[in-house]
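J.: could you look at this predicted model? Sequence included:
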Amino acid sequence: MSSFFVELWESIFTPGTTPTLLLATNVTFAALQVVLGLMLYATYSIHFLILSILCGGLWYSINWFARELKVYQKQEEEKARRLAATLPALESSDSETEVEATNSVESIKKGGNVQPKPVATSSEIQPLEQQGELKLRVTDEVSPESVSSQDIKSSVSTEDEWEKVSENENEKDK
């Protein structure tokens, strides 16, 4: 009996469902159903009937989920087996990429330095030319020589800027 509790404690920290955890869950729900049934018989309260129905639904859904999880795990194992069966066929084909990767891994293991291969550049792509310089906005109160660029703040508000933009658009429309 003590080994069951040890296995139950370890199954809590194991991902997925374990037979020990499912057994403990089923025993607990069965005991809860017995208690709710006794309370319904003793009090004839509809509340215990509703709680019993909710408990039965939760009990069924937990077992359904555990069954679906087993089916999914079996499908994943089957996929892994099929992939393992096709993997040797893929490894036997000669591919430059696989050979280069194998050679570079082997040379790293041996302690050799791997030099990256130069990448061919296209003559179609031209670097962008710098269009102009950024100019600092200087207010009327401060001369540009006396203040660094970090100390300069514009006295013109954003609303004034938007008014200028809208005036320019109106002039273009005319």
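T.: Thanks, I have the structure now. Numbering: from 1, shown residues only.
J.: going forward, measure contacts between C-alpha atoms and count neighbours the same way
T.: Noted.
J.: next, the closest residue to Phe4 other than its chain neighbours: secondary structure please.
T.: Once flanking residues are discounted, Phe4 sits nearest to Thr20: 7.3 Å by C-alpha to C-alpha, 6 or more residues apart in numbering. Secondary structure for Thr20, judged by DSSP: H, G, I helix; E, B strand; the rest coil, is helix.
J.: what's near enough to touch Thr20?
T.: Counting by C-alpha atoms under 8 Å, 6 or more residues apart in numbering, Thr20 makes contact with 4, 7-8, 11.
J.: same thing with Asn26?
T.: Asn26 touches Trp59, counting by C-alpha under 8 Å, 6+ apart.
J.: redo that, cut-off 7 Å
T.: The contact partners of Asn26, by C-alpha atoms under 7 Å, 6 or more residues apart in numbering, come to none.
J.: second structure follows, compare the two:
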Amino acid sequence: MTSFIENLWSSIFTAGPTPTLLLATNFSFAALQVVLLVLLLATYSIHFVFLSIISAGLWYSINWFAREVTQAQAQAAEQETSAEQESTEAKHSAQTDPRARGTPDGADSDTETEGLLDRKSTQARLSTPQSASASTTLQVPGSASEVRKRLSVSGDSSGYASTDSEWEKVDDSNGN
């Protein structure tokens, strides 16, 4: 029993529907249906019939949603494994093809990262002027390095704002 509770607690923090969580959910809804049936028989109130129908609909929808999430996770895992296989095949073919090594021109070189470094440096040079122009347009006009002081709401010009001083002002005004 303690292992079930531990598994239930850990399944709360696990993404997706876990078997332990689904078991606890189904058991809870079954117990709710039994309680609603007992209350219907004890009171003969139509309200418990409607509550039972609503509960059954929610129970079904939770199980349907759990099945859909499980199917989506299975499809994502399948796509991930196929993408890994394709990338592995692409790496293997790139290593065996002599034209694919080195620079993008196909010339053979000592390192395989020269073409990558050239592309990164080109991108960095292109992005530098854009960021400089964006930073100049974000500044507020006329406030280069000017520091502004907030105006005091209470009229006290000392600049010291504390709740204690506010309570002292209230006490002084009540005492007079």
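T.: Perfect, thanks for sending it. Only a predicted model underlies this, so the values are computations on that prediction, with no experimental measurement involved.
J.: can you give me the TM-score here?
T.: After superposition, the two chains reach a TM-score (TM-score structural alignment, normalised by the length of structure 1) of 0.56; 114 aligned residues with a C-alpha RMSD of 3.4 Å.
J.: okay if I get the contacts of Thr20 of structure 1 as TSV plus secondary structure?
T.: Formatted as TSV, these follow (three-state DSSP):
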residue	secondary structure
Phe4	helix
Glu7	helix
Leu8	helix
Ser11	helix
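J.: contact partners for Trp59 of structure 2?
T.: Phe29.
J.: any idea which residue is closest to the centre of structure 1?
T.: Among the residues of structure 1, the one closest to the centroid is Pro15, at 18.6 Å (C-alpha atoms, centre = their mean).
J.: distance of the residue nearest to Phe4 of structure 1 from Asn26 of structure 1?
T.: 10 Å (C-alpha to C-alpha, to the nearest Å).
J.: same question for Val99 of structure 1.
T.: According to C-alpha to C-alpha, Val99 of structure 1 and Asn26 of structure 1 sit 55 Å apart.
J.: cool, and Glu163 of structure 1?
T.: Taking C-alpha to C-alpha, one finds Glu163 of structure 1 at 73 Å from Asn26 of structure 1.
J.: closest one to His47 of structure 1 out of the contacts of Thr20 of structure 1, please.
T.: Leu8 (32.0 Å; C-alpha to C-alpha).
J.: that closest one contacts Leu21, doesn't it?
T.: Yes: using C-alpha atoms under 7 Å, Leu8 of structure 1 is in contact with Leu21, at 5.9 Å.
J.: need the helices for structure 2, in chain order.
T.: With helices called from DSSP state H, structure 2 shows them at 2-12, 19-43, 47-96, 114-137, 163-175.
J.: now for the fourth one, which elements pack on it?
T.: Contacts defined by 3 or more C-alpha pairs under 7 Å, 6 or more residues apart in numbering; DSSP states H and E place helix 114-137 of structure 2 against no helix or strand at all.
J.: and the contacts of Thr20 of structure 1 as JSON lines, adding distance to Trp59 of structure 1 and neighbour count?
T.: Putting these into JSON lines (distance: C-alpha to C-alpha, whole Å; neighbours: other C-alpha atoms under 10 Å) gives the following:
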{"residue": "Phe4", "distance to Trp59 of structure 1": "21", "neighbour count": "12"}
{"residue": "Glu7", "distance to Trp59 of structure 1": "21", "neighbour count": "14"}
{"residue": "Leu8", "distance to Trp59 of structure 1": "18", "neighbour count": "19"}
{"residue": "Ser11", "distance to Trp59 of structure 1": "19", "neighbour count": "17"}
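J.: with distance to Ala31 of structure 1 added, can I get those residues in a markdown table?
T.: Below are the contacts of Thr20 of structure 1 laid out as a markdown table (distance: C-alpha to C-alpha, whole Å):
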| residue | distance to Ala31 of structure 1 |
| --- | --- |
| Phe4 | 18 |
| Glu7 | 20 |
| Leu8 | 17 |
| Ser11 | 21 |
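J.: which among the residues you listed gets closest to Cys55 of structure 1?
T.: Out of those, the member with the shortest distance to Cys55 of structure 1 (by C-alpha to C-alpha) is Leu8, at 21.8 Å.
J.: just tell me what Asn174 of structure 2 corresponds to in structure 1.
T.: Under the alignment (TM-score structural alignment), Asn174 of structure 2 pairs with nothing in structure 1.
J.: what's the local residue count around Asn174 of structure 2?
T.: 8 (other C-alpha atoms under 10 Å).
J.: cool, thanks, signing off.
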